[in-house]
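**Student:** Let me see the structure of the following:
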Amino acid sequence: MFAHGQTVIQMMEKLAPKHYAEEWDKVGLQVGTLQKHVKKVLVALEVTDVVVEEAIREQADLIITHHPLIFRPLSHLIVDYAQGRKLERLIKHDIAVYAAHTNLDIVDGGMNDWMAEALGLSDVKPLAETHTEKLYKLVVFVPLDHQERVLQAMFEAGAGWIGNYSHCSFNIEGTGTFLPQEGTDPFIGQQGRIERVKEMRIETIVPEGVRSKVVQAMLKAHPYEEVAYDIYQVDLRGRTFGLGRVGRLSEAKPLAEFAAQVKEAFNVSAVRVVGDLDRTVQKVAVLGGSGSKYVRDALRAGADVYVSGDIDYHTAQDALADGISIIDPGHHAEEIMKERVAAYLQEKLNEAGYETEVLASNTPTDPFQHL
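**Tutor:** Predicted coordinates for the structure are as follows:
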């Protein structure tokens, strides 16, 4: 049995929820439909002509890309031009395209964590904070003999985390009253008769990202036909999310040696380096993609060296004057995501019993050649 397109994307959005994307970004379904079963998924850094040919050759039904295919508004769709021809071939071959961009960059366990891991960084934190997750308090009233069942269902759905402590809740016993009206089918009591039941008031914290999941889990585990519960936002700071990462190498090393490590980690033939090659570095900032505008964040974080792509000339001059080193492995270093996303989706699909196959694109898409 092959997975439905929506099922594949639900798995993808569990890894990289769309609400983490920057406001200016273009994420989600960009071409085609998800209202079909998917036999094969191709994961690519970007959708170029050669990637489209690869998808056709592999008979893929869906391409999951990091760089959005449609980023700027289309003023026309003419097949005489490259973009129009590409979209025409995708539609003719019924290949859908879904983009996960800054949401995959920002999320825990996503692009920038993979890059930090490839560089061997520890004590990793976001480089440039983008938002803090909202927290909610969920309060529900449960008959005593169902307390543990409902509580565990909420915990398993993601409730009850405060910092590094899990399974956090407050429970207090009291008496609930209700009068079942005509047409009801009460779990406890009879129609037309006021009931007084020993109940447990359960309170727990719910992060914004799993709020619906926790509520649904609670309702499913609860025995009552009509469940009494409240959920409201609280003025507490949840997890902080952001672009890039900053961490430390296990030991300090010369900039030249670390530059060689960056080349190997991201499988690139060359890197551009700013700074004294003999200088010792240990605290490292890394950001996938175009990172010129975040050099100041790396400086504020106290990084010795900043690893990112597309560093422009004047930014490099300013960094040199400010005393921070830069290693630019190119924008294409982000292709580290192909194998990671493909492995994640394949594992989730296998666990669910689907036969859908996920491939990491093996087509080179870097427009630059280093001579």
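**Student:** from here on, contacts and neighbour counts on C-alpha atoms
**Tutor:** Will do.
**Student:** Pull the distance from stretch 131-138 to the chain's centre.
**Tutor:** 17 Å (CA atoms, centre = their mean, to the nearest Å).
**Student:** isn't residue 134 right up against residue 232?
**Tutor:** No: look at residue 134 against residue 232 with CA atoms under 8 Å: they stay out of range, at 10.5 Å.
**Student:** I have a second one here; can you model it like the first so I can compare?
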Amino acid sequence: MTDTAADPTVLDVVSALDRRYPRAWAESWDRVGLVLGDFEHPVRRVLCVVDCVPETVEQALAVRADLIVAHHPLLLKPVSSIAPDTYKGRIIHRLIRNDVALYSAHTNADVANPGVSDALAARLGLRDLRPLVPATGAAEGAGRGLGRIGELAEPMDLAAFTRFAATRLPTTAAGVRAAGDPSRVLRTVAVCGGAGDAFLAAATRAGVDAYLCADLRHHPASEHLAEDGPALLDVAHWATERPWLDDVAAWLRDESGAEAIVSDLDTDPWTVHAREDPEKKEPLP
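**Tutor:** I've put the predicted structure just below:
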């Protein structure tokens, strides 16, 4: 560990993150950047998380992190109080009392190149990546935008790819489910880290064979398939964004010299998944 005088400060690390994920790239409704923290406080250790929740805050304190870099903003929606008897207030007070800064890179990290969907695509072995929805105003060849489209190393059918995705993505109770003909052969796949049903039409226009994202809803998925859209794979939200943490942590180590730790705490809210075995189902009386 370096001496305190040589350690980067919160301001140093935040400035570097802002250069990699400019706040101007975020959606107008988003809230990104530094949430709290002393600019002059030294940063020896960073914890990278998808969600800043009580469990990941306690993990940050346990590993003695000076900064949490989170994907999802803690204060996305306005609050009128951060009193310690409120959910977000408790988190904020806990962080301030322990000199732990908090930074968020959300939709600005989604559109970055490399960004959240690049890390997801890499987990699935996709090649020759391009944006699913190119960023408006991005320079030619910048590769910025939402989602990614890539080629599979070898064609496989939907059933096989669903099993493959389950082995390559972080394990959650939700697992991976697919919609479409299980025997459909896939060659090109679109992915989107996080909620992705807003881009179903974009996946259809792109002519991909399958589209993988999180938080697909019944009616949009059903109507999409009825219109002969690409096969669909639905994955837990946390699992689609967790791969990005490895990338940002590796970059932070190189860029700042601080130790960067990735949180593997599954913060997906769904914790139980049961499926009845029809062979063991008892007949009703």
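**Student:** Can you give me the TM-score here?
**Tutor:** Once superposed, chain against chain, the TM-score is 0.88 (TM-score structural alignment, normalised by the length of the second structure); 264 aligned residues with a CA RMSD of 1.6 Å.
**Student:** that older thread, more crowded one of residue 134 and residue 232 of the first structure?
**Tutor:** Per other CA atoms under 10 Å, whichever of residue 134 of the first structure and residue 232 has more neighbours is residue 134, with 17 against 11.
**Student:** host element of the counterpart of residue 202 of the second structure in the first structure?
**Tutor:** Here residue 202 of the second structure is matched to residue 297 in the first structure, going by TM-score structural alignment. Residue 297 of the first structure is part of helix 295-300, with elements assigned from DSSP states H and E.
**Student:** what's the average distance of that helix to the second structure?
**Tutor:** In the superposition with the second structure, the average deviation recorded for helix 295-300 of the first structure is 0.5 Å (mean CA distance after the TM-score superposition for the first structure).
**Student:** could you measure the corresponding residue of the first structure for residue 78 of the second structure against residue 26 of the first structure, distance?
**Tutor:** When the first structure is aligned by TM-score structural alignment, residue 78 of the second structure is paired with residue 73. The gap separating residue 73 of the first structure from residue 26 of the first structure is 10 Å, by CA to CA, to the nearest Å.
**Student:** The two: which has the busier surroundings?
**Tutor:** residue 26 (20 against 6).
**Student:** Just give me the longest helix of the second structure.
**Tutor:** helix 237-256 (DSSP state H).
**Student:** list the helices and strands that helix packs on?
**Tutor:** Using 3 or more CA pairs under 8 Å, 6 or more residues apart in numbering; DSSP states H and E, the elements in contact with helix 237-256 of the second structure are helix 10-20, strand 45-49, helix 116-123, strand 185-195, strand 210-214, strand 259-262.
**Student:** who touches that helix?
**Tutor:** Around helix 237-256 of the second structure, the neighbours that count as contacts under CA atoms under 8 Å, 6 or more residues apart in numbering are 8, 12-13, 16, 48-50, 115-120, 123, 169-172, 192-195, 213-215, 258-262, 264, 266-268.
**Student:** Apply 6 Å and report the result again.
**Tutor:** 48, 116, 119-120, 170, 193-194, 214, 259-260, 268 (CA atoms under 6 Å, 6 or more residues apart in numbering).
**Student:** repeat for stretch 134-146 of the first structure
**Tutor:** 199-208, 229-234, 238.
**Student:** In strands, which of these fall?
**Tutor:** In this view, the contacts of stretch 134-146 of the first structure that belong to strands under DSSP state E are 199-207, 229-234.
**Student:** what's the most distant pair in these?
**Tutor:** Across those, the longest distance by CA to CA is 25.2 Å; it joins 199 and 207.
**Student:** wait, is the match of residue 78 of the second structure part of a strand?
**Tutor:** No: judged by DSSP: H, G, I helix; E, B strand; the rest coil, residue 73 of the first structure forms no part of a strand; its state is coil.
**Student:** Does whichever residue in the second structure pairs up with residue 127 of the first structure belong to a helix, a strand or coil?
**Tutor:** Using TM-score structural alignment, the equivalent of residue 127 of the first structure in the second structure is residue 132. Following three-state DSSP, residue 132 of the second structure is assigned to strand.
**Student:** report the longest strand in the second structure, please.
**Tutor:** Under DSSP E, the second structure gives strand 145-157 as its longest strand.
**Student:** tell me the angle of that strand relative to strand 185-195?
**Tutor:** 150 degrees (axes from the mean of the first three to the mean of the last three CA atoms, to 10 degrees).
**Student:** What range does strand 145-157 of the second structure cover in the first structure?
**Tutor:** On the first structure, the counterpart of strand 145-157 of the second structure by TM-score structural alignment is residues 242-254.
**Student:** after superposition, how close is the matching stretch to the second structure?
**Tutor:** Mean for stretch 242-254 of the first structure is 1.2 Å (mean CA distance after the TM-score superposition for the first structure).
**Student:** Residues touching that stretch, excluding its own?
**Tutor:** Taking CA under 6 Å, 6+ apart as the rule, stretch 242-254 of the first structure contacts 106, 112, 121-130, 278-287.
**Student:** Lovely, talk soon.
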